[in-house]
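J.: Please work out how this folds:
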Amino acid sequence: MKYIQTSRTTLVKIICLSTMIFIISGCSVLSNAPTQTALKETHPPTSPSTSISPTVVEGTEGLSNDEIATLSSLEKADDYPLYTMHYYGTYGQSSAMRSPKWSLLEMTEPYPSPWACSLFAALGDAESMLYGRNFDWEYSPALLLFTNPPDGYASVSMVDIAYLGFGGTNAGTILELPLLERQALLYAPFLPFDGMNEHGLTIGMAAVAPGLMRPDPEKETIGSLMVIREMLDRAKTVAEAVDILKTYNIDMEGGPPLHYLIADRSGRSALVEFYQGEMVIITNDKPWHQATNFLRAASGESTEGVCWRYDLIIHQLENREGRLDMGQAMDLLHEVSQDGTQWSIVYGIITGEVNVVMGQRYEMILIYSLVASEE
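T.: As a prediction, the model looks like this:
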């Protein structure tokens, strides 16, 4: 295992990443960012509780009370669309999350590339640490999912519901479906693309070139998205999240290789990569961290010129000494957005506030809150 400290220091739909041409093309042109003009504010309920006793609904045979409550909580927040849902009760982490295959994702057809993503942690303000993330892909309807498992931490995460079969023309009509036809949404906890838990631990991922991973026969295998769920449910700090990653072989089969940018309330962050058969942990030595779509471990001392988005993020964070407010963080995501940016999200690591923009409509910010733990 290799640790690197540096101040310079994100999924395809069921196709393997064979080249990085698309990543290079995703870092080629910087477009002008339009000005934010308006604000749409939405406040959903706080974290779910298992004490709910839903009314019996016709056509829900085979669904438990918790599942009925979960599927009934679905709301449409944005016509892109973005939905919100609160997951009630347990979702069987121990069996599903250790499945070595992305079997849930095989319900959808392969999609074309290219795409790319941008992530950063702005940690310079102890009262307003933020994590920003652009998900750049083709059309991706999304779900903002609130979970509070009985044996884990409450969290909020973003899920691309095209992975669950709700893509294309049916993405905007899920609320018209009976509950039984929404059942695929019960798998949403296992597919977090980014998220934050009640302790402020925040995680995002980005695609990178293959890093020649070597599975350890002594370790269990877990999917590359499911491990994000494991970290959100079990870890309070970057160190605890990294320990979870060390516990498993991370299965990238069926999707591209990934690296993970993780941050917490202490101001610590780590970019975790898999390179030349080792897990490489790149920690921050300044109050910010960032990642796009190249392996930092393979870049040597200089990253300048590798990706324009990476360079711009560094420039802005250096100039502000890692201090951004929610608006400035969203503006930075706007600056590094691309034609394929599906959502931009800013997580308030300290406050629990979550700001979401769908489809580059930066004039319409959706505001949510996860009740933060005081521990």
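
J.: make it CA atoms for all contacts and neighbour counts henceforth
T.: Fine.

J.: And the helices in the stretch 201-350 of the chain?
T.: With DSSP state H, counting those that start in this stretch applied, the stretch 201-350 of the chain shows helices at 226-234, 238-247, 308-319, 326-335, listed in chain order.

J.: what packs against the third one?
T.: If I follow you right, that is helix 308-319. With contacts taken as 3 or more CA pairs under 8 Å, 6 or more residues apart in numbering; DSSP states H and E, helix 308-319 sits against strand 117-122, strand 288-291.

J.: tell me which element R133 falls in.
T.: strand 130-136 (DSSP states H and E).

J.: Could I get the buried residue list for that strand?
T.: For strand 130-136, a neighbour-count test (16 or more other CA atoms under 10 Å) marks 130-136 as buried.

J.: Could you dump those into TSV with distance to Y83 added?
T.: Converted to TSV, the buried residues of strand 130-136 look like this (distance: CA to CA, whole Å):
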residue	distance to Y83
L130	23
Y131	21
G132	20
R133	18
N134	18
F135	16
D136	18
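
J.: N148: neighbouring residues, count only.
T.: Neighbour count of N148, defined by other CA atoms under 10 Å: 23.

J.: ok, now how distant is it from T90?
T.: N148 sits at a distance of 8 Å from T90 (criterion: CA to CA, to the nearest Å).

J.: Next, the structure of the following sequence, for comparison with the previous one:
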Amino acid sequence: MKEIEVTNKIQEIDNGFRFSKIEGNYGLDEFIKRNGTTSVMDLIEFLKENQLISESANITLEDPGFACSSFLVHKKDEDGFYFGRNFDYSNSKATVLLTYPENDYSSIFTVNLSFIKDNNNSLTEEDLKYLSVYAPVDVDNDTPKPDIITSVAIRLLLDKAATVEEAINILKEYDMHQSLGLYTHFAITDAEGNAVVVEYINNEMTYVHSPINENFFLTP
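T.: Next up is the predicted model:
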């Protein structure tokens, strides 16, 4: 098996499958301190204002048609767990990104950049990396809580939560809004084998303990 060195440059190891890493501050804490947002375009403007992506970037979001499933299983004959997720996408530009924020948890995650449409071929390699950090994936709530969109919520959990319990408590602090007008849910697991699926039903956050998540709501 060939060992690949992950660098700050985006590398392509197969057609449409790339990887890279990003270190330091990518604006999450600053964005969260704002008064909340219900729009991905607000996030894109924030990234431009803070010079994390090019001012000339002309981006819109589109739904390429997607679904996905995930599972958590115990390792055979040893401690620990495996978590797996598939992309049920007809067209997928997959990027694996390693993140090393200054004061939070590091993470490895996979994002589908097919959601991002570059309208004038203006995106640089750095633009793609910072957009990958917040790329939309997978509800609109309306309570007095601060607003957040799904893509920022995922990044918040990866950086701030070490356990399922911590993740649930973070999500309880916000009103969730969809990135692409789609109904979504979150499959969350931790190193101790805890697994939940968080969903938003009738303006309320709910969660179900389950090691399996498919393309249907699990809330009874």
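
J.: Got a TM-score for the pair?
T.: The TM-score (TM-score structural alignment, normalised by the length of the second structure) is 0.78; 200 aligned residues with a CA RMSD of 2.8 Å.

J.: quick one, the strand holding R133 of the first structure and helix 326-335 angle?
T.: Calculated by axes from the mean of the first three to the mean of the last three CA atoms, to 10 degrees, strand 130-136 of the first structure forms an angle of 30 degrees with helix 326-335.

J.: circling back to that earlier point, ok, so of the buried residues of strand 130-136 of the first structure, who is nearest G124 of the first structure?
T.: L130 (9.1 Å; CA to CA).

J.: corresponding residue for the closest one in the second structure?
T.: Under the alignment (TM-score structural alignment), L130 of the first structure maps onto Y82 of the second structure.

J.: List the contacts of that match.
T.: Contacts for Y82 of the second structure (CA atoms under 8 Å, 6 or more residues apart in numbering) come out as 72-75.

J.: how close does the aligned partner of A195 of the second structure in the first structure sit to E240 of the first structure?
T.: Matched to the first structure by TM-score structural alignment, A195 of the second structure sits across from S269. To E240 of the first structure, S269 of the first structure is 12 Å away according to CA to CA.

J.: ok, and the closest non-adjacent residue to K129 of the second structure?
T.: I22 (7.3 Å; CA to CA, 6 or more residues apart in numbering).

J.: Show me where the second structure has its strands.
T.: Taking DSSP state E, the strands of the second structure run over residues 11-14, 17-23, 59-61, 68-74, 81-87, 94-100, 107-112, 116-118, 147-149, 175-177, 186-189, 195-201, 204-209, 212-213.

J.: Identify, out of these, the most deeply packed stretch.
T.: Of all these, strand 175-177 carries the top mean neighbour count, a mean of 26, counting by mean count of other CA atoms under 10 Å.

J.: Please state the offset of that strand from the chain centre?
T.: Centroid separation for strand 175-177 of the second structure versus its chain: 14 Å, with CA atoms, centre = their mean, to the nearest Å.

J.: what does stretch 19-28 of the second structure give?
T.: That offset, for stretch 19-28 of the second structure, works out to 13 Å (CA atoms, centre = their mean).

J.: what range in the first structure does that stretch sit on?
T.: By TM-score structural alignment, stretch 19-28 of the second structure lines up with residues 84-93 in the first structure.

J.: Pull the residues that contact that stretch.
T.: So stretch 84-93 of the first structure is contacted by 47-50, 66-67, 69-71, 73-77, 143-150, 186, 189, 230 (CA under 8 Å, 6+ apart).

J.: Would you mind measuring the gap between the ends of that stretch?
T.: 21 Å.

J.: do the same with stretch 94-104 of the first structure
T.: First residue to last in stretch 94-104 of the first structure (CA to CA) measures 16 Å.

J.: before we move on, the earlier item: out of the strands of the second structure, nearest to T124 of the second structure?
T.: Going by CA to CA, the one of those nearest T124 of the second structure is strand 116-118, 10.3 Å.

J.: By how much does the closest one deviate from the first structure on average?
T.: Aligned to the first structure and superposed, strand 116-118 of the second structure gives a mean residue distance of 4.4 Å (mean CA distance after the TM-score superposition for the first structure).

J.: what comes into contact with that strand?
T.: 57-62, 135.

J.: Show me how far it is from its chain's centre.
T.: 17 Å.

J.: What distance do you get for the nearest residue to V197 of the second structure once chain neighbours are set aside to F71 of the second structure?
T.: Spatial nearest neighbour of V197 of the second structure, chain neighbours left out: A187 (4.6 Å); criterion: CA to CA, 6+ apart. Plainly put, A187 of the second structure is 9 Å away from F71 of the second structure if you go by CA to CA.

J.: which neighbours do these two share?
T.: N213.

J.: Show me what V40 of the second structure aligns to in the first structure.
T.: Checking TM-score structural alignment: V40 of the second structure goes with W102.

J.: Contact partners for its match?
T.: 223, 253-254 are the contacts of W102 of the first structure under CA under 8 Å, 6+ apart.

J.: Equivalent analysis for S106 of the second structure, please.
T.: 98-100, 158-159.

J.: make it 10 Å
T.: Contacts here follow CA atoms under 10 Å, 6 or more residues apart in numbering; on that basis S106 of the second structure touches 23, 98-100, 158-160.

J.: Matching it against the first structure, which residue comes up?
T.: S106 of the second structure maps onto A154 in the first structure, by TM-score structural alignment.

J.: Over to L171 of the second structure?
T.: With TM-score structural alignment as the criterion, L171 of the second structure matches L245.

J.: Over to L157 of the second structure?
T.: Aligned partner of L157 of the second structure by TM-score structural alignment: M231.

J.: Spit out the contact partners of its match.
T.: 152-153, 195-197, 201-203, 237-238, 240-245, 262.

J.: Show the buried residues in these.
T.: 152-153, 195-197, 201-203, 237-238, 241-242, 244-245, 262.

J.: so what's the residue most central in space within the second structure up against?
T.: Geometric centre of the second structure, nearest residue: I154, 4.2 Å, by CA atoms, centre = their mean. Contact analysis of I154 of the second structure by CA under 10 Å, 6+ apart lists 133-138, 160, 167, 171, 186, 188.

J.: I'd guessed Y183 of the second structure sits against N202; true?
T.: No. Here Y183 of the second structure lies out of contact with N202, judged by CA atoms under 10 Å, at a distance of 11.9 Å.
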